[in-house]
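# return atomic coordinates for the entry below.
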Amino acid sequence: MSIQAYQTNSVETASPGELTLMLYNGCLKFIKLAGKAIDSRDYEQKNINIQKAQKIIQEFMVTLDPEASISKEIMPLYDYINRRLLDANLKNDKNILGEASELVGELRDTWKEVIRQTRQEQFGKGGNA
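Have a look, this model is predicted:
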């Protein structure tokens, strides 16, 4: 099985929670690539990767359930991250990029913990799923 086929299969068989985790990881990857592009003065790649990270954050923003109480707390955070990515892009600023990366990393880690706890509840405390 090729890497491409494996990746496609992983996405097609992932739960919604796992897909969200993949998106957070992808966002972090694009931010990291943008930082490397700033270092090498490859501003086209910096722009492409920051825009990919922004698209992920914007997808999170449009898919938030407005009725869920957590949405009122997390929407401003997504909006802030999105604006910081824009600022980093405009200013070629790795410090701002680092701030956005840290916030996305915290969200990803929180989401990872939610998945872990959900699995424990689904499969019982004794399982190692």
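# use CA for all of it now, contacts and neighbours both
Fine.
# can you give me the buried ones in the longest helix seen in the chain?
Criterion DSSP state H: the longest helix present in the chain is helix 94-123. Within helix 94-123, the residues that qualify as buried are 94, 96-98, 100-101, 103-105, 107-108, 111-112, counting by 16 or more other Cα atoms under 10 Å.
# would you map the strands across this protein?
For the chain, strands defined by DSSP state E do not occur.
# show me the helices in this structure, by range?
Counting by DSSP H, the helices of the chain are 3-13, 16-39, 43-63, 69-91, 94-123.
# can you list contacts of the first one?
The reference is to helix 3-13. With contact meaning Cα atoms under 8 Å, 6 or more residues apart in numbering, helix 3-13 is reached by Leu19.
# one more to line up against the first:
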Amino acid sequence: MNDQRRVHQLYRRVSVRTAPPEEQMINLLAEAVKEIQKGKRAIENQETPARNKSLLKAQDCVLQLISYVNDQSNKGERLIALYGYVNRLLIRANIEKNGDLLQEAEEFLLNLTEDWNEALRNRRKKYKGDLF
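All right, here's what the predicted structure looks like:
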């Protein structure tokens, strides 16, 4: 059973590393949203260590998103600024224990997820049939 678990973990690592950039972005956004939701529950339950841990993970995901952005374009610079804004929301929400700030960050990331899902669908349409 242990070997099966290792094989599964290896498969997941390889699939993440070889996924198209849009899919990697979607995965990071989903992870950030999941951690924000954990952070909101931790605020409601007054669980400071859990809140801090979840929101730091969410921040890490948001900061990783920046590495996918082309900072040589105006759109890229604006996207980096937006990611910076979300990161600051997460920091403030953690310090102030403010669920409203987390809600704003979550909504922003969910909208971005929709955009990246659309980009991934377009990419798949474009290359559909190229392999066979």
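# sorry, back to before: export the buried residues of helix 94-123 of structure 1 as a markdown table, with columns for distance to Ile57 of structure 1.
A markdown table is the format used below for those (distance: Cα to Cα, whole Å):
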| residue | distance to Ile57 of structure 1 |
| --- | --- |
| Lys94 | 18 |
| Ile96 | 16 |
| Leu97 | 14 |
| Gly98 | 15 |
| Ala100 | 11 |
| Ser101 | 12 |
| Leu103 | 11 |
| Val104 | 9 |
| Gly105 | 12 |
| Leu107 | 11 |
| Arg108 | 12 |
| Trp111 | 14 |
| Lys112 | 17 |
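# what's near enough to touch the residue positioned nearest the centre of structure 2?
The centroid of structure 2 falls nearest to Leu29 when counting by Cα atoms, centre = their mean (2.1 Å). The contact partners of Leu29 of structure 2, by Cα under 8 Å, 6+ apart, come to 61-62, 109-110, 112-113.
# kindly indicate which of the residues you listed lies nearest Glu23 of structure 2.
Closest approach between these and Glu23 of structure 2, by Cα to Cα: Thr113, at 9.9 Å.
# could you find the counterpart of the closest one in structure 1?
Taking TM-score structural alignment, Thr113 of structure 2 has Arg108 as its aligned residue in structure 1.
# how close does its match sit to Glu18 of structure 1?
11 Å (Cα to Cα, to the nearest Å).
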